[in-house]
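Student: Can you look at this prediction? I've put the sequence above it.
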Amino acid sequence: MKWWKVLGVAGFVGVAATGAVIARSERRRRTYTPDEIRTRLHTRITEAHESTPATTRS
């Protein structure tokens, strides 16, 4: 009976830790302003276009 309690507590701690990690990343994501998000997106698109080889059409 004791092992079931330990297993239950370990499962609860795992779920709580996962929730804390998700909440932290969500807070970090929400701190960006729309202009910052737009700038970061444009930068990523530019980097993606520069890193892919250009293809020519026949």
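Tutor: Here it is on my side, so go on.
Student: C-alpha only now, for contacts and for neighbours.
Tutor: Will do.
Student: distance of the residue nearest the centre of the chain from Pro34?
Tutor: When Cα atoms, centre = their mean is applied to the chain, the residue found nearest the centroid is Ser25 (6.5 Å). Ser25 sits 17 Å away from Pro34, going by Cα to Cα, to the nearest Å.
Student: And Leu7, by the same measure?
Tutor: Leu7 is 44 Å from Pro34, by Cα to Cα.
Student: what about versus this one:
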Amino acid sequence: MRAWKWLGLAGILAGVATGAAVARDERVRRHYEPSEIRERLHRRHDEAVAREAGADGPPVAPGS
């Protein structure tokens, strides 16, 4: 019976540690300014379009 108590305690501690890590990541994520997020998304989009254009030929304009 004593082993089950230790196993339960280990599970609880693992849950607490996971929650602390998620909270820390959330604080870091919320630190970004909206303009920073927008700029990063635009940069990632441009890189994806450039990769796609290099693989398939010239890019096609949206709506064409």
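Tutor: Thanks, I have it. Since we're looking at a predicted model, the values are computed, not measured.
Student: Assuming the best superposition, what's their TM-score?
Tutor: Overlay of the two chains. TM-score (TM-score structural alignment, normalised by the length of structure 1): 0.87; 57 aligned residues with a Cα RMSD of 1.7 Å.
Student: compared with structure 2, how much does the helix or strand containing Thr18 of structure 1 deviate?
Tutor: Following DSSP states H and E, one finds Thr18 of structure 1 within helix 2-30. Helix 2-30 of structure 1, aligned to structure 2 and superposed, deviates on average by 0.6 Å (mean Cα distance after the TM-score superposition for structure 1).
Student: which position in structure 1 aligns with Asp56 of structure 2?
Tutor: Aligning on TM-score structural alignment places Asp56 of structure 2 opposite Ala54 in structure 1.
Student: How about the secondary structure of Ala54 of structure 1?
Tutor: coil (DSSP: H, G, I helix; E, B strand; the rest coil).
Student: give me the number of residues near it?
Tutor: 8 (other Cα atoms under 10 Å).
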